[in-house]
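# Turn this into a structure:
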Amino acid sequence: MTLAVISVIAGLALLVWSADRFVEGAAMTARHFGMPALLIGMVVVGFGTSAPELVVSALAALQGNPGIALGNAYGSNIANIGVILGLTALLSPVTVRSGVLRSELPLLLAVTALSGWLLRDGSLTTAEGVLMLLVFALLLGWSIWRGRSGGDALGDEMGEELASHPLPLRQALFWLVAGLLLLVGSSRLLVWGAVEIASGLGVSDLVIGLTIIAIGTSLPELASAIIAARKGEHDLALGNVIGSNLFNTLGVVGLAAAIAPIAAGPEVLSRDFFVMGGMTLALFLMGFGLRRPGRINRLEGGGLLLAYGAYLTVLLRSAF
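Predicted structure coming up:
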């Protein structure tokens, strides 16, 4: 058990560091090849920060631990909204100026509903996993098409962020490749330790995925969101969360199910998906805005944090 705990701590630390290097390398490489800043913000950074979830869940599915894969994705989505946006809004109320993000909020809500419908029978088959990946590919293509036009608040913030951290192309490519390799290595270490801890404590791998791994793999988004909020780059902070949750819901779960069918107990729908769906709906209501820009104020941010705390309490009580 001691070795497993050390593996989880070391794996998480290396995972967070390598994910940051990978995203920075990918973003700077894209910039060197002339990709618009808006597109980098929507695709490279928004989806790139979910690289830890993708690698961890794929490895867990390959090793016969689908509960970790599903728990990692759903738990990360809940943590992204409850902890990351909640804490970010407490530090600085988040105002949504980007029209691109306003159009992606209903998409995230629809994608969440789709995932719940596919999971209604308590399982995700390989065919359903492939379907989720196809839907994700369509959304990715749509994002690329929209991102080529530019002229959006998210693109302006992303351009300022890229300009403040220039990297030569050779160095950017190095961190792109090295970050990806380290992601894979640290993920293997993390999954092994998590499985050993679950066995030692007698809890399901789903609970481990929803807690330790989900929170750990969400740390890159947390760091990015806090830094963006302190700089006043609210759309970038929100864009990271929306992009990550879209990626987790379709890409991460879809890939894991395509590798190996996922069986989910009734508690996944009644507890975990219910909380994820509720938080996604709350994010839509706060962030979309009807006649004015959407806004997540400090009171709402505190409410998101309290909701996450209540969910975590219920989860841990059910596990032990």
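
# can we go C-alpha only for contacts and neighbour counts from here?
Fine.

# list the helices and strands the longest helix out of those in the chain packs on?
With secondary structure taken from DSSP state H, the chain has its longest helix at helix 169-201. Packing partners of helix 169-201 (3 or more Cα pairs under 8 Å, 6 or more residues apart in numbering; DSSP states H and E): helix 2-32, helix 51-62, helix 205-208.

# looking at the ones you listed, which is buried most?
helix 51-62 (a mean of 26; mean count of other Cα atoms under 10 Å).

# Identify all contacting residues around it.
Residues from elsewhere that reach helix 51-62 (Cα atoms under 8 Å, 6 or more residues apart in numbering): 15-16, 19, 66, 68-70, 72-73, 76, 183-184, 187-188, 190-191, 214, 217, 248, 251-253, 255-257, 259-260.

# Before we compare anything, build this one as well:
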Amino acid sequence: MVLSLVLLLVGFVALIVGADKMVEGASALAMKYGIPPIVIGLTIVAFGTSAPELVVNVFASINKSSEMVLGNVLGSNIFNVLGILGICGIIYPLSVKSNTTWIEIPLSFLAAVAVLVITQDLWLDGSVANYISRGDGIILLLFFSIFMVYNITVSLSPQEADESDALVLPLGKSLLWIALGLGGLVLGGKLIVDNAVSIAEGFGLSERIIGLTIVSIGTSLPELATSVAAVRKRKLDIAIGNVVGSNIFNIFFVLGVSAVVSPFEINESSLVDILLNVLAGLLLFVFVFTGKGRRLDRWEGIVFLLLYAVYMVYLLV
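This next block holds a predicted model:
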């Protein structure tokens, strides 16, 4: 058990460092060939912060650990909104850009609703079980492609121009960072899945609980670090945009890829997690439209954190 905990920690370190190095190398490579900075931010960097969830889910799908596949995505999205935005909102009220208010936040909420719909085969079709099929995965990926087209369209508009933090690196070093980053992602993902399953068995917990807590929070650390750093620099739109974009990535891309790799059955107990994910998306939408201006206030951040604390108690007790 102690060895499994140590290897799980090593896996998280390898995963997060790997994602960071891959993003650094890919961003430098993109800059070298003249790709606009905002496109780098909306594609490479956004993919990099969701890469931990993706790699863990692909390994979980291959291992047929279906409860961890859905638990990691739902747990990450719930933590992103209730945990990360709760923390950031308490540090400083978060203002929201027009595009984020009217397009990205509603799209994130609709993504949560889409998960609810595609997982209710018993109720909608009278099937013998709820499951996410390969066809459902393809549909999610099609929605993801639409989201990426929207991102690129927005990035090309002059008013959205922004500066990039990408480093200027030699070609060889860029390729080395990409290779090492991918290696770290693969190693970390494998260690996390194998040892999370071992820990779940050792403590008598389900893979769903491990996926919703330890694994999802661990894979969401890049989003937490990015958003808190953005708030401290008063780049408030980045803080909330990073979380919303990551949630859309997680459902449309990560869950879509997972279902294509291996369709899986949905445990009935996951309905609570699915509904809380919808509620979190709805609350974010409502909170942004209440109070003064388009922003998330401190008291709303406190509500998010309290709700997340209640959810954690429910899962563990």
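
# ok so, going back, format the helices and strands packed on helix 169-201 of the first structure as JSON lines; extra columns: distance to residue 289 of the first structure.
Formatted as JSON lines, these follow (distance: least, Cα to Cα, whole Å):
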{"stretch": "helix 2-32", "distance to residue 289 of the first structure": "30"}
{"stretch": "helix 51-62", "distance to residue 289 of the first structure": "30"}
{"stretch": "helix 205-208", "distance to residue 289 of the first structure": "35"}
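
# Quick one: map residue 179 of the first structure onto the second structure.
Using TM-score structural alignment to pair residues, one finds that residue 179 of the first structure aligns to residue 181 in the second structure.

# Could you count how many residues lie near that match?
For residue 181 of the second structure, the neighbour count with other Cα atoms under 10 Å is 26.

# Next up, the contacts around it.
Residue 181 of the second structure makes contacts with 17-23, as judged by Cα under 8 Å, 6+ apart.

# thought residue 121 of the second structure was touching residue 131?
Yes. The criterion here is Cα atoms under 8 Å, and residue 121 of the second structure meets it with residue 131 at 6.9 Å.

# between those two, who's got more neighbours?
A side-by-side neighbour count of residue 121 of the second structure and residue 131, using other Cα under 10 Å, places residue 131 first with 20 against 17.

# Map that one across to the first structure for me.
Residue 131 of the second structure maps onto residue 123 in the first structure, with residues paired by TM-score structural alignment.

# ok so, going back, ok, and the closest non-adjacent residue to the match of residue 179 of the first structure?
residue 18 (3.7 Å; Cα to Cα, 6 or more residues apart in numbering).

# what sits against that neighbour?
180-185.

# Need the max-distance pair from the residues you listed.
Across the contacts of residue 18 of the second structure, the longest distance by Cα to Cα is 8.6 Å; it joins 180 and 185.

# what about the two, which has more around it?
The neighbour count for residue 180 of the second structure versus residue 185, taken as other Cα under 10 Å, is higher for residue 185 (29 against 18).

# With residue 16 of the second structure as the reference, measure out to that one.
Residue 185 of the second structure is 8 Å from residue 16 of the second structure, where distance means Cα to Cα, to the nearest Å.

# Please apply the same query to residue 223 of the second structure.
From residue 223 of the second structure across to residue 16 of the second structure, the span is 11 Å (Cα to Cα).

# can you check residue 186 of the second structure too?
Going from residue 186 of the second structure to residue 16 of the second structure by Cα to Cα gives 11 Å.

# OK, contacts around residue 45 of the second structure?
Neighbouring residues of residue 45 of the second structure by Cα under 8 Å, 6+ apart: 23, 27.

# make it 10 Å
Counting by Cα atoms under 10 Å, 6 or more residues apart in numbering, residue 45 of the second structure makes contact with 19-20, 22-24, 26-27, 38-39, 51, 166, 242.

# Give the burial count for residue 173 of the first structure, as a bare number.
Counted with other Cα under 10 Å, residues neighbouring residue 173 of the first structure total 20.

# I'd say it and residue 31 touch.
No. Assessed by Cα atoms under 10 Å, residue 173 of the first structure is found out of contact with residue 31, at 11.5 Å.

# Please enumerate the shared neighbours of the two.
Residues touching both residue 173 of the first structure and residue 31 by Cα under 10 Å, 6+ apart: 25, 167.

# Residue 198 of the second structure corresponds to which position in the first structure?
Match for residue 198 of the second structure (TM-score structural alignment): residue 196.

# What is the burial count for its match?
Per other Cα under 10 Å, the neighbour tally for residue 196 of the first structure reads 19.

# Same question for residue 46 of the first structure.
The number of residues packed near residue 46 of the first structure is 26, by other Cα under 10 Å.

# The alignment partner in the second structure of it and residue 226 of the second structure, how far apart?
Aligned by TM-score structural alignment, residue 46 of the first structure pairs with residue 46 of the second structure. Applying Cα to Cα, the value for residue 46 of the second structure to residue 226 of the second structure is 11 Å.

# coming back round to it: shared neighbours of residue 121 and residue 131 of the second structure, anything?
Going by Cα under 10 Å, 6+ apart, residues that sit against residue 121 of the second structure and also against residue 131 are residue 266.

# tell me the secondary structure for residue 210 of the first structure?
Following DSSP: H, G, I helix; E, B strand; the rest coil, we place residue 210 of the first structure in the helix state.

# who touches it in this structure?
Residue 210 of the first structure is in contact with 67-79, 272, 312, 315, counting by Cα under 10 Å, 6+ apart.

# 8 Å instead, please
Going by Cα under 8 Å, 6+ apart, residue 210 of the first structure touches 68, 71-76.

# Strands of the stretch 101-250 of the second structure, start to end?
Here the stretch 101-250 of the second structure has its strands, by DSSP state E, counting those that start in this stretch, at 131-132.

# what about residue 252 of the first structure, how many neighbours?
Neighbour count of residue 252 of the first structure, defined by other Cα under 10 Å: 32.

# can I assume it is in contact with residue 73?
Yes. Using Cα under 8 Å, residue 252 of the first structure is in contact with residue 73, at 6.5 Å.

# For burial, what's the neighbour tally of residue 298 of the first structure?
Here the count is done by other Cα under 10 Å, and residue 298 of the first structure has 18 residues near it.

# Can you give me the separation between the aligned residue in the second structure for it and residue 51 of the second structure?
Applying TM-score structural alignment, one finds that residue 298 of the first structure aligns to residue 298 in the second structure. In this view, residue 298 of the second structure and residue 51 of the second structure are 30 Å apart by Cα to Cα.
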